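Participant: requesting a structural model of the entry that follows:
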Amino acid sequence: MNAANANPAADERSDRTAGWVFSPIGRSVVPLRKYWRDNVVEDVDHQAVVAKIAVECPATARYILMIMMSAGIAILGLLLSSPAVVIGAMLLSPLMSPILGVGFALATGKRKWLVTSARSLLMGSVAAVLFTALIVLISPLQTVTEEIAARTRPNLFDLLVALFSSIAGSYAMIRGREGSIVGVAIATALMPPLAVVGFGLATFNWTVFFGAFGLFVTNFLTIALTATLMARLYGFRTTLSSKQGWFQSGGIFLIFIALAIPLGLSLRNIAWESNSQRIVRNTIQAEFGSRARISEQDIDWGTEPLSISATVLTPEFDTGANADISRALKERLGRDVAVRVEQFRVGADPGAAEQAALARARAAEQAAATERQISTMVGRMAMAAGVERGDVMLDRDTRRIGATARPLPGLSLEGYRELERRVAGDTPGWTVRLRPPPLGLPPLALGDDGRVVSGQVAEGTVAWAAKRIDLPLALRGPEEPVQALATRLRAEGIAIEQVEVANGDRIEIRWAALPQ
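Facilitator: Next up is the predicted model:
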């Protein structure tokens, strides 16, 4: 057998290559491939890059700690609706190395490396979700802010953000130009969605939970698979056969298509909603004329017919506005609509509408601040009483807030009284009432002259507890001081059911009747 026939497989590949080279497309691509291989791929130290990424992939204690701190700062920024705080959290996130590790492990076919990187990502993700859920549980702020809502509807733009972040991160690692800013780019696509997943878990808001989880999965797959393609492009050797490599590339392409289709549809819906918002606003403005101002506008996209509400500041009332706007919008949007426009009459001068709009904006801002104050107050009251927020009684008209406290081990009536003082100190202008459990009442010590020597603290605590629990008291002690105490307590509106005269150096106080 001669040398030409020694390796039939090599001859077959050579024939295929020759056919490619001598095709019109092949002749134009070969110089580009040769330039790329000789001037770009050859300059890459593949072993150094693999070692640099692999060393940062295991889930160390430092890695878990930094993940949790980054997630904690991110959820606080989301709750405060502060993009600056959210971006600041990304500076701490160490997600870049393990997620690039997944991509490069897929490209090189290193199973052990893939398992290590995937385990690190899983542990880090679980730690981030649980830590953010804990923060949300103990936080008085549990409302869905704009920053949180923005992470619950993944679309094609989110995929592009993850794609560009992965290209930047992979290129930086391969060319030895990595830095914190590249890690920030990748963390921006992953850490906020993880924090929102924790928020959804803590508040049992499954719409938020699954929306953010879908965004996280989309970004994770996009970043990892893009890193795989970048590694293959820069010539990282693989243990996969040629057939397996083509199969892997085809699978990655199909995954991108599978992600892009629903995300593209979601983006189309968002674009339609944005355009519809503009159409609605223009239609309402055209109905009332240029002298009117639209103060508020809201569209409920989940209703059928489409529910549209708005507030208009106008110098003249338009009694047929709802019907006219409904007909116009039905024609322009192609859907049945239900329009409710609330009209407020303002002066006819050009600046009247602007002044009224400004006044309403200030009133709305004050109302929002009041709602935040009330939400914080309810959270503090629930924490002091050891109950759920829903168990706190709130009366906005009389500005009263109250709760019935659960028995807490080691906490006396004076302790519950101090908790009430603290909540009241944080809520000026509100009447705070914390009803303690009917614990034992403190006795009052008497001096040689028969007067109370234990001070006014114990007596004040007894009076406070009796008013909060609203149960009658029974007193027992020397005649003169016990009668004087009964008189003082009755003067404060406290029911004294029994006064028993007995010798001793103190007055004993108990509940005359306890609830069954």
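Participant: switch to C-alpha atoms for all contacts and neighbour counts from now on
Facilitator: Noted.
Participant: so how far is the helix or strand that A168 is a member of off the chain centroid?
Facilitator: Per DSSP states H and E: A168 is located in helix 156-174. The chain centre lies 24 Å from the centre of helix 156-174; the measure is Cα atoms, centre = their mean, to the nearest Å.
Participant: mind listing what's buried along the next helix or strand after it?
Facilitator: Next in sequence after helix 156-174, counting helices and strands by DSSP H and E, comes helix 180-203. Using 16 or more other Cα atoms under 10 Å as the test for burial, helix 180-203 gives 182-203.
Participant: also this sequence, please, to line up against the first:
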Amino acid sequence: MRETDATPAQDGDLRLTDRLPAPLRVTARWWRINGSGSVDHAAVIERVCEESGWSPRFAFMTIMSAGIAVLGLLLSSPAVVIGAMLISPLMGPIMGLGFSLALFDFKEMRRSVTALVVSAALAVMFTGLVVLCSPLKAATAEILARTRPNLFDLLVALFSALAGAFALIRGRGETIVGVAIATALMPPLATVGYGLATANLSIAGGAFALFGTNFVTIALSATIMARLYGFGHRLSSQQSWLQTALLLTVFVLMAIPLAISLDRIAREAVIATQVRGVLASSFAREARVTQLDIDYEADPIAVRAVIIVPKSKALRTVVLAERLQAKLKQPVTLRADQVLVDPASAALDQEKAAFAQAQEQQRIREEGTEISHLLAVAAGVDPGTITIDRDARRAIAAAHPLPGASLAAYQALEARVGAQAPGWTIFVVPPSGLALSDIGFAQNVDALDDGAQAALRIDTWAAQRWNWPALAVPGLTEPHPERPNLGQRRAAAVAGALRRLGLTVVAAKVSGNNATMRLQQGMPE
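Facilitator: Sure, this is the predicted structure:
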């Protein structure tokens, strides 16, 4: 960056200030003296240039930060993710980009963009490699939290950029606010690497959208802060207008989807308030709406409510549905569970029990929704395909084929999701067509070693998930001969182990191999 670009043009500022109304003129002159005028612009630009470019140190720290971040995501550990932010060097080049936009310094702009693009690519590739080598591949809460950009994510990026630019300009706490900027960028990059490594494009796409939104917001916010502190005053009027138009255009383009999302959230909030108001006003003041779930995607809107109400004030569901439709001015599907209490008998314990039951139902329903989403992302399928049995606290998903994944990988995926859903039974059905395990034996040995027993447990798990009626064992002879050979003894050992695991066993039509055997789907006789 050119040092002359960093020095305000005082004459131009004075002419511009003289055209303002008196109150604004006083404010502008005060800011020029006590705000932008108190900044050593040349020193700030020198500091920005030192930290914004590519270097071996920058590459190493980026890779290390990305590695720690993806491990924190896989472990669902916020503390580890925060640890990754402490060493991330992303603040330097993004501040360089913001200041180069303020100064129209295309050389520094190319330098900063190159550092950011290369570092992002390195972070994604390295995190993807870590995920491929990791036995933990299930999507955690930390990963899912970075797949759906929302207004709060944008605000985090905005506040981080403003704090970062202020700290850089005033020379106070650059490292601390750099952590905030890294928080908005490094975890989404690590999540992109996870999504690509697990072939889950929905996760990768959502995380990349979050990264792109945060990146643009931080860079442009830094540009605004730089202009506010007097950087770029020597730009021509055409350059200033072009810069202003560019900033406004980008922010408007980003604001359009956010405005649509905000409008949707606002409409949903209004509907929820109206529904709760209608239900509350339809009963006596003693009644309480303890649970309210609204499916806005359903056509018509589906409402489910649990209401504790005195017996004398109970209403038919059809009456409540008509009142809701009149209030919302659109069709509504209502399921209202009215928990009736008797105030005359002062049955306080009953009311408490009913309330506790309603709360428990609400908790189970929320758990089911959360588990459905978690299992859908982990299995790579749409949440609508997940079977949820809330009464039995059971969830079933038919997994989408993952490149190179074996039966053991799907079994581990099921166990991982089950560990995050205590009290629930999780079933992950592996894709059909996957081969069962090879059951190996040592030379001249007919006993099952630890590896063979582990393979049998995986085959048993797969047969149960596929609802196979039986497993066929090659080389099995029924009834057993008086003097079985080695292959027959091995088949008998496998059959015995399968029966102990609770499976029905039949003889396969093909003979077994003396060294290895592979089980098949069988039909009971």
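Participant: TM-score, when you put one on top of the other?
Facilitator: TM-score of the superposed chains, computed with TM-score structural alignment, normalised by the length of structure 1, equals 0.66; 463 aligned residues with a Cα RMSD of 5.9 Å.
Participant: how deep is S511 of structure 2 tucked in, by neighbour count?
Facilitator: 16 (other Cα atoms under 10 Å).
Participant: contacts only, for it.
Facilitator: Taking Cα atoms under 8 Å, 6 or more residues apart in numbering, we find S511 of structure 2 in contact with 474-476.
Participant: what is the three-state secondary structure of it?
Facilitator: coil (DSSP: H, G, I helix; E, B strand; the rest coil).
Participant: state the distance from it to M517 of structure 2.
Facilitator: S511 of structure 2 sits at a distance of 9 Å from M517 of structure 2 (criterion: Cα to Cα, to the nearest Å).
Participant: overlap of the contact sets of the two?
Facilitator: Taking Cα under 8 Å, 6+ apart as the contact rule, S511 of structure 2 and M517 both touch P474.
Participant: ok, which stretches of the stretch 1-150 of structure 1 are strands?
Facilitator: Assigned by DSSP state E, counting those that start in this stretch, the stretch 1-150 of structure 1 shows no strands.
Participant: can you pull out the helices in it?
Facilitator: Counting by DSSP state H, counting those that start in this stretch, one finds helices in the stretch 1-150 of structure 1 at the ranges 8-21, 24-39, 46-54, 61-79, 83-90, 96-108, 111-138, 146-149.
Participant: how about these, which one is nearest E420 of structure 1?
Facilitator: Among these, helix 111-138 comes nearest to E420 of structure 1, with 18.9 Å by Cα to Cα.
Participant: tell me the buried residues in that closest one?
Facilitator: Neighbour count says helix 111-138 of structure 1 has 113-114, 116-121, 124-137 buried, by 16+ other Cα under 10 Å.
Participant: likewise for stretch 228-248 of structure 2?
Facilitator: Applying a neighbour-count criterion of 16+ other Cα under 10 Å, one finds 228-235, 240, 243, 247 buried in stretch 228-248 of structure 2.
Participant: gap between the two ends of it?
Facilitator: End-to-end for stretch 228-248 of structure 2, by Cα to Cα: 16 Å.
Participant: so what's S307 of structure 1 up against?
Facilitator: Contacts of S307 of structure 1 (Cα under 8 Å, 6+ apart): 299-301, 337-339.
Participant: ok, now how distant is it from A227 of structure 1?
Facilitator: Here S307 of structure 1 is placed at a distance of 45 Å from A227 of structure 1 (Cα to Cα).
Participant: over to A71 of structure 1?
Facilitator: Counting by Cα to Cα, the gap from A71 of structure 1 to A227 of structure 1 is 24 Å.
Participant: likewise for L358 of structure 1?
Facilitator: Counting by Cα to Cα, the gap from L358 of structure 1 to A227 of structure 1 is 50 Å.
Participant: higher neighbour count, those two?
Facilitator: Taking other Cα under 10 Å, L358 of structure 1 and A227 do not tie; A227 has more neighbours (29 against 13).
Participant: need the counterpart of the more buried one in structure 2.
Facilitator: Superposed on structure 2 with TM-score structural alignment, A227 of structure 1 falls opposite A222.
Participant: its match in helix, strand or coil?
Facilitator: Of the three states, A222 of structure 2 takes helix under three-state DSSP.
Participant: can you pull the contacts of it?
Facilitator: 95, 98-99, 161-162, 164-165.
Participant: same deal with R25 of structure 2?
Facilitator: In this structure, R25 of structure 2 makes contact with 17-19, judged by Cα under 8 Å, 6+ apart.
Participant: highest neighbour count among those?
Facilitator: Counting neighbours by other Cα under 10 Å, T17 leads the contacts of R25 of structure 2 with 18 neighbours.
Participant: make sure it is actually in contact with W31.
Facilitator: No - applying Cα atoms under 8 Å, one finds T17 of structure 2 not in contact with W31, separated by 11.1 Å.
Participant: distance from stretch 264-277 of structure 1 to the middle of the chain?
Facilitator: For stretch 264-277 of structure 1, the distance from its own C-alpha centre to the chain's C-alpha centre is 23 Å (Cα atoms, centre = their mean).
Participant: now do stretch 64-76 of structure 1
Facilitator: Taking mean C-alpha positions (Cα atoms, centre = their mean), stretch 64-76 of structure 1 and its chain are 12 Å apart.
Participant: ok, average deviation of it from structure 2?
Facilitator: Superposing on structure 2 and averaging over aligned pairs (mean Cα distance after the TM-score superposition for structure 1), stretch 64-76 of structure 1 comes out at 3.6 Å.
Participant: can you list contacts of that stretch?
Facilitator: Applying Cα under 8 Å, 6+ apart, the set of residues contacting stretch 64-76 of structure 1 is 85-95, 123-124, 127-129, 131-132, 135-136, 191-192, 194-196, 199.
Participant: residue in structure 1 paired with S160 of structure 2?
Facilitator: Checking TM-score structural alignment: S160 of structure 2 goes with S165.
Participant: number of nearby residues for its match?
Facilitator: Per other Cα under 10 Å, the neighbour tally for S165 of structure 1 reads 25.
Participant: right, and it touches I181 too?
Facilitator: No - if you go by Cα under 8 Å, S165 of structure 1 and I181 don't touch, sitting 10.4 Å apart.
Participant: can you tell me how far V417 of structure 2 is from L75 of structure 2?
Facilitator: Applying Cα to Cα, the value for V417 of structure 2 to L75 of structure 2 is 13 Å.
Participant: more neighbours, those two?
Facilitator: V417 (23 against 19).
Participant: residue contacts, that one?
Facilitator: 138, 374-375, 378, 426.
Participant: just the ones of those residues in strands?
Facilitator: I426 (DSSP state E).
Participant: what about the contacts of V417 of structure 2, which one has the most neighbours?
Facilitator: For those, neighbours tallied by other Cα under 10 Å; top is L375, 31 neighbours.
Participant: my guess is that one contacts I388, does it?
Facilitator: No - applying Cα under 8 Å, one finds L375 of structure 2 not in contact with I388, separated by 10.5 Å.
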